[in-house]
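> Sequence isn't available, so here's the structure alone:
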């Protein structure tokens, strides 16, 4: 006895409905992820050592997009197209605090950089003999041992530890006006940016420096020379909040993860 084809048709309808449900689920998931990334948090990977020892190469962070409000810089781009071209300046703007670790767009190249906020609008910033001065006053400095770096270039103190040659960098605890304390590294005295002219931070701009002071291209160097210069407020993307995962090598090599750094707050 031949069938009338109804069962086959019903099967096709169910498969079609199942495919549509799967497609809707994927679309919803992408929309939720897009909203999460655009409005709340964005992942960021540390590619260089300019923020050692606070942040290490291979740290995977989350930055809060809402910390300072929203601008075209804080919106993601898809295939090179900014999703928020209509934003001018900042929406729901909130001023950053001195000492915040911030991801921002380089004013000239538009690359994503991460540095520590040192100078606020109107501040006078200068380095003298490797000591930071803000508005004419030297910041607090306390010696905090050494940091053993296996990837440093120039080094004045090389040591052998467990059969490996490493560089012993001076580690200091620096306290900024307002009380924010953090660790900085010093390679040697007399380095390029240990002594600078005095910089006066313009309105609506900020002055950034890396914690690895002798190995950071930041606001101490003008943009024309490859540095950052002063960073406009609208270029800020978000504040670094927490290290999610830290990989000492390719991400897939789980055995090389620095588990002690996972889910640690950034200060």
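Perfect, I can see it now. In this text, all values refer to a predicted model and were calculated from it rather than measured experimentally.

> okay, CA-based contacts and neighbour counts for the rest of this
Will do.

> Strands along the stretch 1-150 of the chain, start to end?
Secondary structure of the stretch 1-150 of the chain by DSSP state E, counting those that start in this stretch: the strands cover 41-45, 59-64, 77-78, 81-82, 101-105, 112-119, 124-128, 131-134, 137-138, 140-149.

> list the buried ones in the first one?
Meaning strand 41-45. If you call a residue buried by 16 or more other CA atoms under 10 Å, then strand 41-45 has these buried ones: 41, 42, 44, 45.

> And for the last one?
When neighbours are counted by 16+ other CA under 10 Å, the buried residues of strand 140-149 are found to be 140, 141, 147, 148, 149.

> Comparison target below:
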């Protein structure tokens, strides 16, 4: 959605500049020629600028500094988030950032372990991804044979049962759903315990200014196990609410009203 952000900024600045130029110069010239009816009329471009600038400015401010909507495009955060969930992201949880550049201008808070965050992955900076923060600066994270370790201690899990997926998530039917006791933020994860995989195994030390992120769908998530640590500067915000769920970009598929208003934990 970077193109939308760029377009919104450009249109806001352009309409505001046109309105300002008219107020400072053009309107006075028209008033001086008020005896000529045609010259006294307000140009259509100025009329549009005056009408749209307040709306564009309000949308830009809300989207950049308050909350921004995102759509979940994949199954990597199942069972917490499903493909087709439309979520809201708190843009000021970790500080105020400028649109487009994502440069932080005001520090407010720091990410906490277990937060579900939207970010720009280092290897795909034009995209927005969503994962859960597992490791904070200074932590040592290890993952071996479906077992997560935090600072040398295994993170315990409690089996819940066999997962039954629906819609785009049907591919995960049969996976084991478990509650993972991540310190400060217990949450559900999915694992294919019948699969033996070692491609995501390893041990990592989280350096200052970085975070280790993972998807809740452990066997179907491209995360820090594969591409490394997430720089703090790439964070976009903290996901906090599901406001809609429907499959298909224009909600042409199934609609799940039960997920509307669900808090993201």
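Structure received. All values reported here derive from a predicted model rather than from experimental measurement.

> returning to that earlier point: of the strands of the stretch 1-150 of the first structure, which approaches residue 221 of the first structure most closely?
strand 124-128 (11.9 Å; CA to CA).

> Where does the closest one end up in the second structure?
Aligned by TM-score structural alignment, strand 124-128 of the first structure falls on residues 140-144 of the second structure.

> Mean distance between that stretch and the first structure after superposition?
Its aligned residues in the first structure lie a mean 1.2 Å from stretch 140-144 of the second structure after superposition (mean CA distance after the TM-score superposition for the first structure).

> ok, residues contacting that stretch?
Contact with stretch 140-144 of the second structure is made by 135, 148-152, 198, 200-206, 212, as judged by CA atoms under 8 Å, 6 or more residues apart in numbering.

> Pull out the buried members of the residues you listed.
135, 148, 149, 150, 200, 201, 203, 204, 205, 206, 212.

> which residues touch the first one?
Under the criterion of CA under 8 Å, 6+ apart, the contact list for residue 135 of the second structure reads 113, 141, 150, 206, 211, 212, 213.

> roughly how far apart are the spatially most central residue of the first structure and residue 146 of the first structure?
What sits nearest the mean C-alpha location of the first structure, by CA atoms, centre = their mean, is residue 114, with 3.5 Å. Distance check for residue 114 of the first structure against residue 146 of the first structure: by CA to CA, to the nearest Å, it reads 23 Å.

> now for residue 223 of the second structure: what does it line up with in the first structure?
Taking TM-score structural alignment, the alignment pairs residue 223 of the second structure with residue 218 from the first structure.

> That match touches residue 209, doesn't it?
Yes - between residue 218 of the first structure and residue 209 there is a contact under CA atoms under 8 Å: 5.3 Å.

> Residues in contact with both of the two, list them for me.
Residues touching both residue 218 of the first structure and residue 209 by CA under 8 Å, 6+ apart: residue 115.

> wait, what's in contact with the closest residue to residue 177 of the first structure other than its chain neighbours?
Spatial nearest neighbour of residue 177 of the first structure, chain neighbours left out: residue 139 (7.1 Å); criterion: CA to CA, 6 or more residues apart in numbering. Counting by CA under 8 Å, 6+ apart, residue 139 of the first structure touches 131, 132, 133, 174, 175, 176, 177.

> where does the alignment partner in the second structure of residue 139 of the first structure sit relative to residue 206 of the second structure, distance-wise?
When the second structure is aligned by TM-score structural alignment, residue 139 of the first structure is paired with residue 155. The gap separating residue 155 of the second structure from residue 206 of the second structure is 17 Å, by CA to CA.

> And the strands in the stretch 151-267 of the first structure, which stretches?
Counting by DSSP E, counting those that start in this stretch, the strands of the stretch 151-267 of the first structure are 158-161, 164-175, 181-186, 199-200, 205-209, 231-232, 236-246, 264-265.

> Show me the contact partners of the third one.
Put plainly, it is strand 181-186 of the first structure. By CA under 8 Å, 6+ apart, strand 181-186 of the first structure touches 52-54, 99, 147, 169-175, 211-214, 267.

> neighbours of residue 7 of the second structure, just the number please.
11 (other CA atoms under 10 Å).

> which SS class is it?
Following DSSP: H, G, I helix; E, B strand; the rest coil, residue 7 of the second structure is assigned to helix.

> Could you find the counterpart of it in the first structure?
Checking with TM-score structural alignment, residue 7 of the second structure has no match.

> same check, this time on residue 258 of the second structure
Superposed on the first structure with TM-score structural alignment, residue 258 of the second structure falls opposite residue 260.

> quick one, what contacts the closest residue in space to residue 73 of the second structure that isn't next to it in sequence?
Closest residue to residue 73 of the second structure apart from its sequence neighbours, by CA to CA, 6+ apart: residue 83 at 5.4 Å. Residue 83 of the second structure sits next to 71, 72, 73, 74, 75, 168, 169, 247 when contact means CA under 8 Å, 6+ apart.

> what's the counterpart of residue 83 of the second structure in the first structure?
When the first structure is aligned by TM-score structural alignment, residue 83 of the second structure is paired with residue 57.

> picking that back up, turn the buried residues of strand 41-45 of the first structure into a markdown table, including distance to residue 105 of the first structure.
Converted to a markdown table, these look like this (distance: CA to CA, whole Å):
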| residue | distance to residue 105 of the first structure |
| --- | --- |
| 41 | 16 |
| 42 | 14 |
| 44 | 13 |
| 45 | 15 |
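
> about what we covered before: how about the contacts made by the residue nearest to the centre of the first structure?
Going by CA under 8 Å, 6+ apart, residue 114 of the first structure touches 51, 101, 102, 103, 104.
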